[in-house]
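*Asks:* Give me coordinates for this.
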Amino acid sequence: MSKIIHVLAFPNVQVLDVTGPLQVFASANDLARQRGLSAPYCVSVIASQSSPIMTSAGLALVGEPLPAIESPCDTLIIAGGWGVYGAAEDHELVDWVRQKAFLSRRVTSVCTGAFLLAATGLLDGRRVATHWTRCEELAFKYPKLKVEANPIFIQQGDVWTSAGVTAGIDLCLALVEEDLGQARALEVARHLVVFLKRPGGQSQFSVTLSLQEGGSRFAELHAWMAEHLTLDLNIATLAMQAGMSERSFVRHYRAETGQTPARAVELIRVETARRQLSDGAASIKRIAQQCGFGCEETMRRSFLRTLAVTPQAYRERFS
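*Replies:* Purely as a prediction, here's the structure:
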């Protein structure tokens, strides 16, 4: 039988927190039907207020009324968005979530949906993920939670929480993997043209994105670096590629990115190696060569310095 998935929305909800999870399960259904199989999921958007539900993006959603507490539910997904604060103060809604979660196989929150789930008390004593800009606020408001800023998503038994926005897609791909297996989850990820099906424990921050927080002056250089990791990416090479003198390049690069060029090269190499360790079966020696480390020991030292874990331990945990 199809697993019943309810996505809880509310006024001023973030649209991608709703539609991202919906599309993951819809794609799993589409791919199953193409094989002549029955749809594995029956998904609906629910809300305590009558439709339409206005999202913070200005797009109205049509939702169904809250189902009866005792009605079947496999997975309850609580979306996030600016409206979550009002939802978390709605005592009737909080009580409904608490009871419904207790009778569901698993309950999840996407992004700031953790605030509503935390209001039920179900997250007390648990490790919790939410949008990185709301971690301190969540920890302050609910001190019994163990809020973590880094993970994309966290699973603790039958309770899952995710980081911000698109991390809800990562979380739901993990739910599909738990239900249908890794091959089917990867197929859904490819169908959605998701760049990488990221394990929950990986960082929610992209190195190249972080390097561009101060501006996009070196965006093309970072893309070039990622494509030429096997080269000797020394100061002279990078300055020439950027069209600057070495002294000017070093000064401007550090001022804009907050990193030395050498450290940036190391971070990009580590991030690329992480993806290869997670996704492929290539040997650590070969990955070290492909990412420009030269040898396993150099990559090992970089991993320990950057992630406090060896490449082998990283592969065992996240592959």
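*Asks:* CA only for contacts and neighbour counts going forward, please
*Replies:* OK.
*Asks:* Identify the residues contacting the closest residue in space to residue 130 that isn't next to it in sequence.
*Replies:* Nearest non-adjacent residue to residue 130, counting by CA to CA, 6 or more residues apart in numbering: residue 163, 4.1 Å away. By CA atoms under 8 Å, 6 or more residues apart in numbering, the contact list for residue 163 reads 110-112, 129-132, 149, 151-153, 204.
*Asks:* How about residue 84?
*Replies:* Residue 84 sits next to 10, 12-13, 112-113, 115-116 when contact means CA under 8 Å, 6+ apart.
*Asks:* wait, doesn't residue 27 sit right on residue 188?
*Replies:* Yes: shown here, residue 27 and residue 188 form a contact pair, counting by CA atoms under 8 Å, at 6.1 Å.
*Asks:* distance of the closest residue to residue 56 other than its chain neighbours from residue 106?
*Replies:* Of all residues not flanking residue 56 in the chain, residue 12 sits nearest, at 4.5 Å (CA to CA, 6+ apart). The spacing between residue 12 and residue 106, counted by CA to CA, to the nearest Å, is 25 Å.
*Asks:* higher neighbour count, the two?
*Replies:* Per other CA atoms under 10 Å, whichever of residue 12 and residue 106 has more neighbours is residue 12, with 22 against 19.
*Asks:* Spell out the residue ranges of the strands in this protein.
*Replies:* 3-8, 41-47, 53-54, 60-61, 64-65, 75-78, 106-109, 127-128, 146-147, 153-156, 159-162 (DSSP state E).
*Asks:* Which of the ones you listed sits closest to residue 90?
*Replies:* strand 41-47 (12.2 Å; CA to CA).
*Asks:* can you pull the buried residues of the closest one?
*Replies:* Neighbour-count burial for strand 41-47, counted by 16 or more other CA atoms under 10 Å, picks out 41-43, 45-47.
*Asks:* Next, the second sequence, to be compared with the first:
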Amino acid sequence: MPSFYAKPEEKTRTVAIVLFDRTKLIDVTGPLQVFNDARMPCGQPAYAIQLLSETGGLVVTDTGVALDTLPFSHAVSAPPDTLLVSGGQSALQAASSQALLAFLADMAGTCRRLGSICLGAFILARGGHLDGRRATTHWEDCAQFRDAFPAIDVREDSIYEQDRGVWTSAGVTAGIDMALAMVEEDLGRNEALRLARSLVLYVKRTGGQRQFSAALDQQIRSSSDRFDALVTEIRANLAADLSVPRLADMARMSERNFSRLFTETMGASPAQFIEELRVDAACDALQRGDVSVAQAPFLFGFGNPERLRRAFQRRKGISPSDYEARFGPRRPEAT
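*Replies:* Have a look, this model is predicted:
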């Protein structure tokens, strides 16, 4: 049967990734691996991948590993379905390349999807492709991004954003999450989840969630590593008694001294810290489908459904059941 009669999901799509000198290697290879491994329902590769640069040839990445590329002119003559701009610190310099900006301007009207990985968002922004749109980038550079491009609705907590066909992702490995979301859009949730399992991803994160887990966020805010061992114990026993008297005993400190030092060190009171960890763990379990909303209060130390509901409202702004409906596993798609 001629290819033009094929169903959309049975057509091989071309994904092109733009590189520049000292681009971050994983910003390229992470999404590349996802698209390379994706399969159509017939079992054939779903994507053909191209690496592009201004002049073509070898591009040396930030690791010193060189990747072979095709010149921009190749894509101009045969526009890809999806065009992604890689990232890394050198993206800030690449954003001033007139050749790159002109190429993206040409591609914007012909590609179905335009996107960036990590700091590649600065390049899209410089070309005006994100004006009036939601967008994200690496958390360390969100403030600079917002100041430099006030016309963009910067979402610093997002893993990725998609707004009217233009995609942006947060730092580094978030490009993998974005690529999985693109695969889901093209081929369905089952194929995206198959890839996530195949790539041994801990959890398939979803756009609109924070760039960090609660535990990592707290570690970043922490002023020292004084309570690292205690935090490890807490995370392993979220359903246990984690009251201040119990925690103070575990830390071999008086309750008053423990509460004061913990709050100063971690930037949150013991109760706030534990609630955040419990909510984060419950979210992960609900997203994977490991537990039900009815089981979560007892498995993660909330004690009863009402305390779970209130904690979710404080931390996520939605109820546990709404969270499960939005981010939890869906029923298998009809074939």
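*Asks:* What's the match for the residue nearest to residue 56 of the first structure in the second structure?
*Replies:* In the second structure, the residue paired with residue 12 of the first structure according to TM-score structural alignment is residue 22.
*Asks:* Next: residue 228 of the first structure.
*Replies:* So residue 228 of the first structure corresponds to residue 237, using TM-score structural alignment.
*Asks:* Next, work out how far apart whatever residue of the second structure lines up with the residue nearest to residue 130 of the first structure and residue 17 of the second structure are.
*Replies:* Using TM-score structural alignment, the partner of residue 163 of the first structure in the second structure is residue 170. For residue 170 of the second structure, the distance to residue 17 of the second structure (CA to CA) stands at 16 Å.
*Asks:* In space, what's closest to residue 172 of the first structure - neighbours in sequence excluded?
*Replies:* In space, residue 172 of the first structure is closest to residue 21, 5.8 Å off (CA to CA, 6+ apart).
*Asks:* Next one: that neighbour relative to residue 255 of the first structure, how far apart?
*Replies:* On the measure of CA to CA, residue 21 of the first structure and residue 255 of the first structure end up 39 Å apart.
*Asks:* swap in residue 110 of the first structure?
*Replies:* To residue 255 of the first structure, residue 110 of the first structure is 35 Å away according to CA to CA.
*Asks:* go on, residue 312 of the first structure?
*Replies:* When residue 312 of the first structure is compared with residue 255 of the first structure (using CA to CA), they lie 35 Å apart.
*Asks:* how about residue 151 of the second structure, what does it touch?
*Replies:* Contacts for residue 151 of the second structure (CA under 8 Å, 6+ apart) come out as 130-132.
*Asks:* Out of these, who's the most crowded?
*Replies:* These, ranked by neighbours (other CA under 10 Å): first place residue 130, 25 neighbours.
*Asks:* if I read this right, it contacts residue 165, doesn't it?
*Replies:* No: the criterion here is CA under 8 Å, and residue 130 of the second structure misses it with residue 165 at 10.5 Å.
*Asks:* and residue 319 of the first structure, which of the strands of the first structure is closest to it?
*Replies:* That would be strand 153-156 among the strands of the first structure, by CA to CA, at 15.7 Å.
*Asks:* what residues does that closest one touch?
*Replies:* 126-129, 160-163, 167, 170-171, 200-201.
*Asks:* Near the equivalent of residue 251 of the first structure over in the second structure, how many other residues are there?
*Replies:* By TM-score structural alignment, residue 251 of the first structure lines up with residue 260 in the second structure. Residue 260 of the second structure is flanked by 12 other residues according to other CA under 10 Å.
*Asks:* that older thread, and residue 110 and residue 255 of the first structure? Which one has more around it.
*Replies:* residue 110 (36 against 12).
*Asks:* Quick check: residue 253 of the second structure vs residue 70 of the second structure, distance?
*Replies:* 63 Å.
*Asks:* what sits against residue 57 of the second structure?
*Replies:* So residue 57 of the second structure contacts 67-71 (CA under 8 Å, 6+ apart).
*Asks:* which of the residues you listed show up in the first structure as well?
*Replies:* Among the contacts of residue 57 of the second structure, the contacts conserved in the first structure (both residues aligned by TM-score structural alignment, their matches' CA atoms under 8 Å) are 67-70.
*Asks:* Using JSON lines, please lay out the buried residues of strand 41-47 of the first structure together with distance to residue 236 of the first structure.
*Replies:* Putting the buried residues of strand 41-47 of the first structure into JSON lines (distance: CA to CA, whole Å) gives the following:
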{"residue": "41", "distance to residue 236 of the first structure": "55"}
{"residue": "42", "distance to residue 236 of the first structure": "57"}
{"residue": "43", "distance to residue 236 of the first structure": "55"}
{"residue": "45", "distance to residue 236 of the first structure": "55"}
{"residue": "46", "distance to residue 236 of the first structure": "58"}
{"residue": "47", "distance to residue 236 of the first structure": "58"}
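*Asks:* This completes my enquiry, with thanks.
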